[in-house]
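Asks: Just a sequence and a predicted model for now, questions to come.
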Amino acid sequence: MENEQLIANNTIIQDLLPQKFGKAGKIWTGILLAFCLVGAYAYYRQLRYGLQVTAMRDYVSWGIYISNFVFFVAISLVGSLITAVFRLADVHWSTPLTRIAEIIAVAAIIFASLIIIVDMGSPERFYNLFLYGRLQSPIIWDVVVITTYFFISLLLLYFPLLPDIKILLSFKEKTNKSLYKLYHFLGAFWKGSAEQSKLSDKAINILCITIIPVAFSIHTVTSWLFATTYRPGWDSTNFGAYFISGAFLVGGGAVMVAMYVFRKAYHLDKYITEVHFEKMGRIVVLLALLYLYFNVNEYLVPAFKMKKSEEAHLNGLFTGEFAPLFWFAITVGMILPIIILLFRKGRKPLPAFIAGIMVVVGAWFKRYLIVTPTLLHPFLPMNDVPENYKHYFPSWEEWAIALGSLAGAMLIITILTRIFPIIPIQETITEQAHETAK
């Protein structure tokens, strides 16, 4: 029996050890690097010539950069959903998904922070936030909760990695020198003793309990950045719940996409099974219905009252220049994924993957629509301004920086999954042993 268990454990380890990039992996990494380099060049132009290279003006002073910021903040919630909520609820089927979620969360929160610096016309003044920040400002609240959330997410990624790093150190012959030194630096102190394991489990539970209110805070405070600004479309008490429900949805969609990609790329069919797609599909349907409800609530009440200040904003969304994007975001980001995932066949890996992509793409355009139309419809009408102040379409520099930031987040995910096991090895072994014992 013990020999069989050892063979099973060794099989799991061999299956889940980090794999070197193949040809497809190298091409993928090269494409991401190319996007990052183009984005870096566009940012150099912005630093050299100022924000005049962007299409942002006095009215649309928040453009595609802030849309990206809200998107990154939203998708980062996946770490607390999959890791914290499921772990505290003692949901074991999510074990193969926890590290995927944690890596996505860390990558997203890094670029949420960076894109804010990009949005600043004078990034060298960033330190003034810390020197002269006022606690009355929601921006300072955002800085505090984002920083806190980042460090908690990083620790939630690191602590469960320690047993796996010990396994990686025991396979020195399969690891190059640089990676071995990194593993040694990160986890040489971990011996796997009962005392260390108990302390680690306690720390992880504390982090899981802590990250949930922090995660809710980060999305609530981000929504308050809009809701405390007196603008049509933002003047809402619904914004906190609206943002949180949307963040849960895009996070769930991102995990389904990542599940399919890693399952195919690393041949993890035995570990990320159809059962996982079935369960995640059901969760995404629930989250999509919840977010759809908040969307109805967000638009129906102002549309019913139709105050003059809201009229131009709502008409622009429903039937005006933003209508194609608006109905695309609603239909592709929520309604179609619900229809696909409601049926058992739709919760198979490929349809679930397609639904996940729809959710993520729809979510990005939804964030764009939260930012831009409102800024173009202020309470006071725009009079005696140049025509280009009344419209906004990002310049190529803005597109390059936005796409570069998205590529950068995916590059971090790609690199981390190359360095560390994408599925927790020790946890998988432990759960397999429990299942065998039953």
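Replies: Looks like it arrived, so ask away.
Asks: use CA for all of it now, contacts and neighbours both
Replies: Will do.
Asks: Same question for the helix or strand where residue 144 lies: list its buried residues.
Replies: Using DSSP states H and E, the element containing residue 144 is helix 138-158. If you call a residue buried by 16 or more other CA atoms under 10 Å, then helix 138-158 has these buried ones: 138-143, 145-147, 149-150, 152-158.
Asks: helix or strand for residue 373, which one?
Replies: Element membership of residue 373, judged by DSSP H and E, is helix 349-375.
Asks: do residue 102 as well
Replies: helix 95-119.
Asks: could you check the angle helix 138-158 makes with that helix?
Replies: Taking axes from the mean of the first three to the mean of the last three CA atoms, to 10 degrees, one finds helix 95-119 and helix 138-158 inclined to each other by 150 degrees.
Asks: Which residues outside the helix or strand that comes right after helix 95-119 are in contact with it?
Replies: Counting by DSSP H and E, the element after helix 95-119 in chain order, helix or strand, is helix 128-132. Helix 128-132 is touched from outside by residue 140, with contacts defined as CA atoms under 8 Å, 6 or more residues apart in numbering.
Asks: which parts of stretch 105-123 are buried?
Replies: Residues of stretch 105-123 classed as buried by neighbour count (16+ other CA under 10 Å): 105-113, 115, 117-119.
Asks: elements contacting the very next helix or strand once past the helix holding residue 144?
Replies: Where DSSP H and E defines the elements, the next helix or strand beyond helix 138-158 is helix 162-169. Helices and strands touching helix 162-169, by 3 or more CA pairs under 8 Å, 6 or more residues apart in numbering; DSSP states H and E, are helix 177-187, helix 425-437.
Asks: These: which one's closest to residue 303?
Replies: Shortest separation from residue 303 across the helices and strands packed on helix 162-169 is recorded for helix 425-437, at 50.8 Å, computed as CA to CA.
Asks: Check which residues of the closest one are buried.
Replies: Neighbour counts over helix 425-437 (16+ other CA under 10 Å) mark 425, 426, 427, 428, 429 as buried.
Asks: Second structure follows, compare the two:
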Amino acid sequence: MARSGQMTESQWGSRMTKKAQAKFDRSTTKVCNSSRKVSRQESILTAAVAMFNEQGIGPTGLADLAERMGVGRATIYHYIADREDLIYRCFKRSCDADSARIEAAAAQQPGLDRILGYVRDSLDLEAEQTAIVADTSYLTGERREEIDIIRRRNYDALAQLIAEGVESGTIRSCDETIIARVLASMVVFLRMSPRWVGEGRNVKNIDVILETTAYGAASDRSADFSLLQSAETFSRIRVEEFGKQSIANMRVEQILMVGSQLINRHGVDNVSLEDIASAMGATRGAVYHYFSNKEDLVVRCMERGYELYDAFITFANEHGRNGLEKSAIISHLNTQALVGPLQPLVGWLGLDVLSPSLRRKNKQRLRDLLKRSDNIAAEGILDGSRRNFDYQAITVARAGAYLWIPKWISQIEDSRPHYVADEIVSLFNKGLAT
């Protein structure tokens, strides 16, 4: 018999059961709350990814995101610390997804099919749900370093798969470090291009992209191509005269060249006129003497880029013997220019900061350039130098191959402009298959 004030065994067991139940209930509530928080975070990231991919990171703010989701800004800030935190989380999720695609490819037998599988998976519907990591300059400090490290690791892992394919005999000899970056750039641009290239262009013709990655565009894959012409001969800086106007023109061209280089590396949003002046060792006033504001500089950098691209196409039409060779000349000169100091502005990545009217105007200029490239591709099919397939997706993919060259060229051991251009043109003409 229990003494007065003491609990019986059954009472003690009942109390312990109640304590355990309460602890379980608290634990379950905590897990549920945590699960709801993760779920809401995921919905925020999903909505942010869609906006980033549709209109670019620059124009997208947390207020825009809250409006799209139909919630208050306070709700966003409950789950996301700030705008940079949002960008970081979206980028991290995308980089991890890319790592998973490379790991899935690595699980297959060494060879070309691994690379084609990676390209296919990178263009599928699941990949569309991840952010396009076009520019890590939106991040600072450790966050930026972390994303850059993951991207570099993914590049190196993809390059390793290509090198193993060469060893297996199913991929021709090539510079795997360059090809890995070019393939990744082409895939990214194919995903982001629909908002610029207009309707009616099937940029997601995955079959033809895989076919061209494997076998190239040339009807005769054994035909060699070489170009001695240097892109630097197209520079607008001339020392033929030393009048005041000539010196002023040279100064403007120098500012546009340095501005284009910085924007190509760091993105339009992350470069100011002060940054350009500092890179040139000039004063802020020296730059403002020629440019009224940042938009004025960007527009004139774009115009300079269009003139260079037009000059490359004109040169190709004058010196190419057939459609395939003309396309190769354009690709070679574009690559040389973006590897070297000439660097025309990558116009596709600067449109987001322009006013609506200027954006429409520049979109049309870019579409005109694509159309000229389309015409040369069609010419190659007619003269038999190029294989007959839907070239419109390939025209866009080729444009994407150049975009990130200034961002990764410092990671390449042999970064001579002609060498890099030869590798890229060989990919376009011959593909990767032996």
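Replies: Alright, I've got the coordinates. What you see is a predicted model, and the numbers here were worked out from it, not measured in a lab.
Asks: what's the TM between chain one and chain two?
Replies: A TM-score of 0.29 describes the superposed chains when it is computed by TM-score structural alignment, normalised by the length of the second structure; 210 aligned residues with a CA RMSD of 7.5 Å.
Asks: nearest residue to residue 287 of the first structure other than its sequence neighbours?
Replies: Among residues not flanking residue 287 of the first structure along the chain, residue 249 sits closest, at 5.2 Å (CA to CA, 6 or more residues apart in numbering).
Asks: With residue 99 of the second structure instead?
Replies: The shortest distance from residue 99 of the second structure to any non-neighbouring residue, by CA to CA, 6+ apart, is to residue 154 (6.0 Å).
Asks: can you confirm the one you found is in a helix?
Replies: Yes - judged by DSSP: H, G, I helix; E, B strand; the rest coil, residue 154 of the second structure forms part of a helix.
Asks: That one and residue 37 of the second structure, how far apart?
Replies: Going from residue 154 of the second structure to residue 37 of the second structure by CA to CA, to the nearest Å gives 30 Å.
Asks: Those two: which has the busier surroundings?
Replies: Higher neighbour count among residue 154 of the second structure and residue 37: residue 154, with 23 against 14, using other CA atoms under 10 Å.
Asks: list the contacts for that one?
Replies: Contacts of residue 154 of the second structure by CA under 8 Å, 6+ apart are 98, 99, 102.
Asks: Okay, and which of those map to helices?
Replies: 98, 99, 102 (DSSP state H).
Asks: Could you dump those residues into TSV with neighbour count added?
Replies: Formatted as TSV, those follow (neighbours: other CA atoms under 10 Å):
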residue	neighbour count
98	22
99	19
102	23
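Asks: JSON lines for the residues you listed, including distance to residue 78 of the second structure?
Replies: Shown next, in JSON lines, are those (distance: CA to CA, whole Å):
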{"residue": "98", "distance to residue 78 of the second structure": "28"}
{"residue": "99", "distance to residue 78 of the second structure": "29"}
{"residue": "102", "distance to residue 78 of the second structure": "34"}
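Asks: Near residue 48 of the first structure, how many residues? Count them for me, please.
Replies: Neighbours of residue 48 of the first structure (other CA under 10 Å): 10.
Asks: Check which helix or strand it maps to.
Replies: Assigned by DSSP H and E, residue 48 of the first structure belongs to helix 23-49.
Asks: which is the next helix or strand following that helix?
Replies: Toward the C-terminus, helix 23-49 of the first structure is succeeded by helix 64-75 as the next helix or strand (DSSP H and E).
Asks: how big is the angle separating that next one from helix 349-375?
Replies: On the basis of the same axes, to 10 degrees, helix 64-75 of the first structure is oriented at 140 degrees to helix 349-375.
Asks: Remind me what helix 64-75 of the first structure packs against, helices and strands.
Replies: On a contact count with 3+ CA pairs under 8 Å, 6+ apart, helix 64-75 of the first structure meets helix 95-119, helix 194-227, helix 239-265, helix 349-375, helix 396-419.
Asks: for the residue lying closest to residue 325 of the first structure once chain neighbours are set aside, what are its contacts?
Replies: Spatial nearest neighbour of residue 325 of the first structure, chain neighbours left out: residue 365 (7.0 Å); criterion: CA to CA, 6+ apart. Neighbour list for residue 365 of the first structure: 325, 326, 329 [criterion: CA under 8 Å, 6+ apart].
Asks: Recalculate using a threshold of 10 Å.
Replies: By CA atoms under 10 Å, 6 or more residues apart in numbering, the residues touching residue 365 of the first structure are 64, 67, 68, 71, 325, 326, 328, 329, 330, 333.
Asks: In TSV: those residues, plus distance to residue 288 of the first structure.
Replies: Shown next, in TSV, are these (distance: CA to CA, whole Å):
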residue	distance to residue 288 of the first structure
64	24
67	20
68	20
71	16
325	18
326	16
328	15
329	12
330	10
333	8
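Asks: Would you mind listing the buried residues in the strand or helix carrying residue 249 of the second structure?
Replies: Taking DSSP H and E as the definition, residue 249 of the second structure sits inside helix 244-266. Within helix 244-266 of the second structure, the residues that qualify as buried are 249-266, counting by 16+ other CA under 10 Å.
Asks: What's the first helix or strand after it?
Replies: Remark: after helix 244-266 of the second structure, the chain's next helix or strand is helix 273-280, criterion DSSP H and E.
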